[in-house]
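[1] With the input below, show me the fold.
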Amino acid sequence: MRIMHVVLTPRHSGAEMLAATLAEVHMTAQVGVAGVMGINPCELAFRPVWSKLEEKGVWCASPARLLGRLGRLRYIRATLRDFRPDVIVAHSVIPAAYARVAIKLTASAIPVVTVMHAATNDDYAGGLLRLSERILKRDAAAVVTVTETAANNYRLRCGAPRRLLTIPNGTELDRFAFDEHARDRLRAEFKIDDDVTVVLQVGRLSPVKNQAASVLALKDMLRTGQSAELWLAGLTEDPSYSDALKRLVEQHHLAGKVRFLGSRPDVAALLSAADVYVMPSEREAHSVAMIEALASGVPIVASTIPVFEFATRFAGVVTVDPASHRDYAASIIELLTKAKIRHQRDLSAYSIARVAERYAALFGDVTSREGVA
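    Prediction:
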């Protein structure tokens, strides 16, 4: 079986990392030949991931420059012609629309599986997107959501597709297990003493990720006499928000206490180096970043949004409303007073191997239904 994953921009973000990981796992398990196509150019910080995929035999392609709508369609058609997939997996709404239009233009019978990733769990809340999906939904062999809430919202917005199922996200659990050597190496690189608490947040710089709450919580932690730093790792999705965060840091005299790390390929090492992980998000889907943090065993403070309820079943996880930065800071301090320990958590349900098996079964089913060899 030849499996082509289509993403909008190859970058360090949940949908793109899931596509890359599934492609690698399916190649390694000899489920089939896997490829990943970006509609936009690959971001510089993501190129090490791209190179690793290619070393594993994954077929990778993205244009050298940004393309217009017609250019995107031509590029997708040419790439599909070169790769000759048996199934296309389109991650998120824009790749899903482009992939299905490209297939219609070539009068091809290649099945398209759409995977929904929006943090709102309501991918088609917008009127134009909803209209396009109602037109194109019959061209999707299946629609996959990462939460049941997203599945219910899809039915509400767009009606019933040919097939709708929920497959929660997963990750490479062993990759994110605590590594003491990585911890020592990274803290030495950043010149962090053992008595300094490292608070880590991973996620694109965007209001929905709410990094501002973490900055204010750090201010309150320092006022109580804590020795701490905040590390913010993630690509800049919203430059104006990034600028506002830096102004907030300056306003509260936190220069030297907040590090903007940008997009990082070494999230596993960052998690090992951290003493507490925070996720004050206003919205999330089934967060891959949360699963990675759980796998590392690090203590976690997250917002009280429904999608994080699953995480509270595990040791060392608390939720708090980050709107009160004092309560948020107090929750972090309370976790740390119980000692900087790593927690053992059974995350087998979120193993990427298990997730990949479910996707492989779906691909086999849709290709057999469409009569693809």
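
[2] going forward, measure contacts and count neighbours with C-alpha atoms only.
    Will do.

[3] What are the buried residues along stretch 301-316?
    Neighbour counts over stretch 301-316 (16 or more other CA atoms under 10 Å) mark 301-304, 307-308, 311, 314-316 as buried.

[4] What of stretch 361-373?
    For stretch 361-373, the neighbour count (16+ other CA under 10 Å) marks 362-364, 366-367 as buried.

[5] any idea how far the spatially most distant residue from the centre of the chain lies from residue 197?
    Taking CA atoms, centre = their mean, the residue of the chain most remote from its mean C-alpha position is residue 225, at 34.4 Å. Distance, residue 225 to residue 197, by CA to CA, to the nearest Å: 12 Å.

[6] One more, please, to line up against the first structure:
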Amino acid sequence: MSLALLLATELAVDVEAGHETYGLSAPGRFVPTVTALGVEHVPLPSLTRSWDPRRDLRGVRELVQALRRLRPDVLHTHNPKTGVIGRVAGRLLGVPVVVNTCHGLWASPSDRLRRRLPVYTAEVVASWFSHAELFQNATDRQTLTPWLRAGRSEVVGNGTDLVRFRHSPDERRRLRAELGVADDTVVVGGVGRMVAEKGIREFLATADRLTAAHGDDVAFVWVGPDDPDKPDAWAVAGTGVRFLGERSDMPAVYSALDVFVLPSYREGFSRSAMEAAACRTAMVLSDIRGCREVGVDGTHLLLSPPGDADALTDRVGRLVADADLRTRLARAAEQRAHAEFDQRRIAARSLTTYADVARRRGLGWTEVRP
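    This is a model prediction of the structure:
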């Protein structure tokens, strides 16, 4: 799923630059999206998102076999589990360039030690096996800096496809007609997996309270997949929130929303928020690292403390009641997105990193730029 939803632009840039590109992940329904980019998908059936010792051991064997067969010049790892396993396996197998992107630590300095210790330890130890560490936000890099090798890490930010994600009045009308909502109904939406860490509980509580206060003048929707691997997956049936499932027309979804809400507990650098911003949608985001980087509170968006349904209801309620505020924030966020969040720039930075590592290590190839 991550290859298609998070890394499609980066993979496309690799292919366009003329590189033989492989995507290694668990198989699934998103594979055709990846192969359509010109990427050869290598299935690793046991290397799924959730942690399971026996299955993960099989996943390690599958990864080792794949790397021995492919003999890549560059291995770029992503996501917590595959990032840890991939960096260690790649370095031990002699892959010339091993790079990792941290999309967000699964612990923050405010968490208890018993949560922070295993997360930080795994990331730091794995970083010793890579040649370069790329971070999407400065807070995560700062957290690990005391244990990272000097000169081997940098903050690259994050981005989205600014050609695809643009506000469309026509798509707004089409999707709102599909949903059966009136032109003057304020549509509030969340996007993401239906799990507690995405703030689904707070979103549902906010929806209940504001629907009771505003009636048919407001409608709430949630877009995204179930996550059967997560024990805290939530169902929204009977809550008054319309669950739209996965959608392939996400630019239309953002265009149709009046307010985008991301009450997540942790983010690396929220892609969905950048997409919403690019589509000129007013936003309420959690006041956490990975969301604060998207914009300034009160200028581009509103921030709300994570896990606080009362605060979330207050922020969303302000936007529901104030059309002028929605318009001002949405336009400012759109301008910031087009100035700062170009995914192709981030992808090009990855290619530059590969070349820099190759040059530093004295490899025979150093030009892997787009």
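
[7] Any chance you could compute the TM-score here?
    Once superposed, the chains reach a TM-score of 0.81 (TM-score structural alignment, normalised by the length of structure 2), with 343 aligned residues with a CA RMSD of 3.0 Å.

[8] if we can go back for a sec, relative to residue 196 of structure 1, how far out is the residue farthest from the centre of structure 1?
    According to CA to CA, residue 225 of structure 1 and residue 196 of structure 1 sit 11 Å apart.

[9] name the element the counterpart of residue 25 of structure 1 in structure 2 belongs to?
    Per TM-score structural alignment, the equivalent position to residue 25 of structure 1 in structure 2 is residue 13. Residue 13 of structure 2 belongs to helix 8-16 when assigned by DSSP states H and E.

[10] and that helix, what does it pack onto?
    Counting contacts by 3 or more CA pairs under 8 Å, 6 or more residues apart in numbering; DSSP states H and E, helix 8-16 of structure 2 packs against helix 343-360.

[11] packing partners for the helix it packs on?
    Short answer (3+ CA pairs under 8 Å, 6+ apart): helix 343-360 of structure 2 packs on helix 8-16, strand 97-102.

[12] For the aligned partner of residue 90 of structure 2 in structure 1, give me its contacts.
    Taking TM-score structural alignment, residue 90 of structure 2 has residue 103 as its aligned residue in structure 1. By CA atoms under 8 Å, 6 or more residues apart in numbering, the contact set of residue 103 of structure 1 is 77, 109-110.

[13] top of those by neighbour count?
    residue 110 (23 neighbours; other CA atoms under 10 Å).

[14] so what's that one up against?
    85-88, 103, 367, 370, 372.

[15] Please report the distance of it from residue 102 of structure 1.
    11 Å.

[16] what do we get in structure 2 for residue 195 of structure 1?
    In structure 2, residue 195 of structure 1 lines up with residue 184, judged by TM-score structural alignment.

[17] The closest residue to that match other than its chain neighbours: how many residues sit nearby?
    In space, and not counting its chain neighbours, residue 184 of structure 2 is closest to residue 217: 7.3 Å by CA to CA, 6 or more residues apart in numbering. Burial of residue 217 of structure 2 is recorded as 17 neighbouring residues (other CA under 10 Å).

[18] for the one 4 residues further on, same thing?
    By the other CA under 10 Å criterion, the neighbourhood of residue 221 of structure 2 contains 23 residues.

[19] residues touching it, list them.
    187-190, 241-244.

[20] would it count as being in a helix?
    No - counting by DSSP: H, G, I helix; E, B strand; the rest coil, one finds residue 221 of structure 2 to be strand, located in no helix.

[21] Lovely, talk soon.
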